[in-house]
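Peer 1: structural data only, the sequence is not supplied:
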């Protein structure tokens, strides 16, 4: 009886994996997201925007961004639809802000069908877009 139950369990799991891959094949290997942070300041030629991003498993390092420069990376969720939580620290002049650049519960839907998660950092705050045309202010410095 134990052998039959084990075989049924294995067959059930195999069916579930095959069924999920037919519905959304990208979920079998995970889903890719593109994350981009853009310096949207209008005049900071003498003072760059400094960015440093990391997750528990990935330190992406830091950059000094001049006007219109960007810092971007691609990530992949795992089979279960989870991923690293990416946090970025921004520094400009005397201002400093740490924010969630990518967080699955918040971003899985709002990054849109093309899975594009873009941030535009301006003098008055941080703006989010999934098409880089329509920007919505998420929070201030």
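Peer 2: Cool, the structure landed. In this text, all values refer to a predicted model and were calculated from it rather than measured experimentally.

Peer 1: every contact and neighbour count from this point should use C-alpha atoms.
Peer 2: Noted.

Peer 1: and the residue lying closest to residue 44 once chain neighbours are set aside, how close does it get to residue 97?
Peer 2: Distances taken as CA to CA, 6 or more residues apart in numbering put residue 67 closest to residue 44, at 6.5 Å, once the chain neighbours are dropped. Counting by CA to CA, to the nearest Å, the gap from residue 67 to residue 97 is 18 Å.

Peer 1: before we go on, here's another structure to hold up against the first:
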């Protein structure tokens, strides 16, 4: 195969990839059409709006990261950022305790939240 034929094939492949890429990484959400950059950093913010100006303690972790325990004061917040994995299976779960009770919940699930928020509040 001549150099010219290889160049033509390369250009066709490159054109096809560039043409299809925006379709593969865009999605529609509540705001409308949005361009999603793969592996874009997600920022999570947890606010304390408990009545009675009470503190609460939160301990979040994923399979790979333990963020430790944090006491969140009245009208304060705790935040962190991360990049979701390529399979969309990133999971951050948190234990929360306050004067009203305690529990554990999934704060961020890649399958559910990946296209829903980049700043999750």
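Peer 2: Nice, thanks for sending it over. Fair warning: this is a prediction, and the values are worked out from it, not measured in the lab.

Peer 1: circling back: of residue 67 and residue 97 of the first structure, which one has the most company?
Peer 2: residue 67 (17 against 14; other CA atoms under 10 Å).

Peer 1: what do we get in the second structure for the more buried one?
Peer 2: Residue pairing (TM-score structural alignment): residue 67 of the first structure is matched to residue 74 of the second structure.

Peer 1: how close does its match sit to residue 37 of the second structure?
Peer 2: For residue 74 of the second structure relative to residue 37 of the second structure (CA to CA), the value is 35 Å.

Peer 1: how about residue 106 of the second structure?
Peer 2: 24 Å.

Peer 1: ditto for residue 91 of the second structure
Peer 2: Remark: distance between residue 91 of the second structure and residue 37 of the second structure (CA to CA) = 19 Å.

Peer 1: the two - which one has more neighbours?
Peer 2: Shown here are residue 91 of the second structure and residue 37; by other CA under 10 Å, residue 91 has more neighbours (20 against 10).

Peer 1: for that one, what is the corresponding residue in the first structure?
Peer 2: Residue 91 of the second structure maps onto residue 85 in the first structure, by TM-score structural alignment.

Peer 1: what ranges do the helices span in the first structure?
Peer 2: For the first structure, helices defined by DSSP state H occupy the ranges 2-23, 26-29, 104-110.

Peer 1: list of residues touching the first one?
Peer 2: What that stands for is helix 2-23 of the first structure. 27-28 (CA atoms under 8 Å, 6 or more residues apart in numbering).
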